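A.B. asks: Predicted structure and sequence below. I'll ask about it afterward.
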Amino acid sequence: MSILKISIRQIKAARSLLGWSQDDLAESSGVSKPTIGRLEAIDSDDPIGGRPETGEALVAALEKAGVEFIPENGGGAGVRLAKRGKKR
């Protein structure tokens, strides 16, 4: 999915699904906590602002942790936890 279509509101929702703080996301993504705080203060459905590599790092960290970003499909964009394989 293109980073340009992921909103900061989706980032916040993904963080919430994982139970992550801004500190957790900062540690996992390599993006500073103040930068995450500034981005999240916007609280918008607009695409992530700032440098493209910042958004890419945030999305990559959340996806690695098991979040799937759902594109706008008539029902609105969103996030969900990826389906996990069966445990044996």
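C.D. replies: That came through fine.
A.B. asks: From here on, just use CA atoms for contacts and neighbour counts.
C.D. replies: OK.
A.B. asks: Now residue 77: closest residue in space, sequence neighbours ignored.
C.D. replies: Leaving aside its chain neighbours, residue 77 sits nearest to residue 71 (4.8 Å; criterion: CA to CA, 6 or more residues apart in numbering).
A.B. asks: take the one below as the second:
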Amino acid sequence: MARVALDWGTRDLAAKAGVSPDTIARFERGEQLKSATVATIQAAFHAGGIEFIPENGGGVGVRFKKPAS
């Protein structure tokens, strides 16, 4: 969801996260990755303006961060 919201392809995300497109494909298939790799991908999304929403009764999700004032 986050990648689509930013209009990024798998190669875009891979470049921004500094990982291979194959790593992104494995991540999106739900395969197990090293926690450091997942953190790197999440940091790339965060830098792109995405905020991750934890489980809060309505399920986990993503949204755009509020712009800094």
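C.D. replies: Yes, it's here. All values derive from a computational prediction rather than experimental measurement.
A.B. asks: Quick check: the gap between whatever residue of the second structure lines up with the residue nearest to residue 77 of the first structure and residue 9 of the second structure.
C.D. replies: Counting by TM-score structural alignment, residue 71 of the first structure lines up with residue 54 in the second structure. Distance of residue 54 of the second structure to residue 9 of the second structure, computed by CA to CA, to the nearest Å: 24 Å.
A.B. asks: just residue 16 of the second structure next, same as before
C.D. replies: 11 Å.
A.B. asks: Comparing those two, which shows the higher neighbour count?
C.D. replies: Taking neighbours as other CA atoms under 10 Å, residue 16 of the second structure and residue 9 compare with residue 16 leading, 17 against 13.
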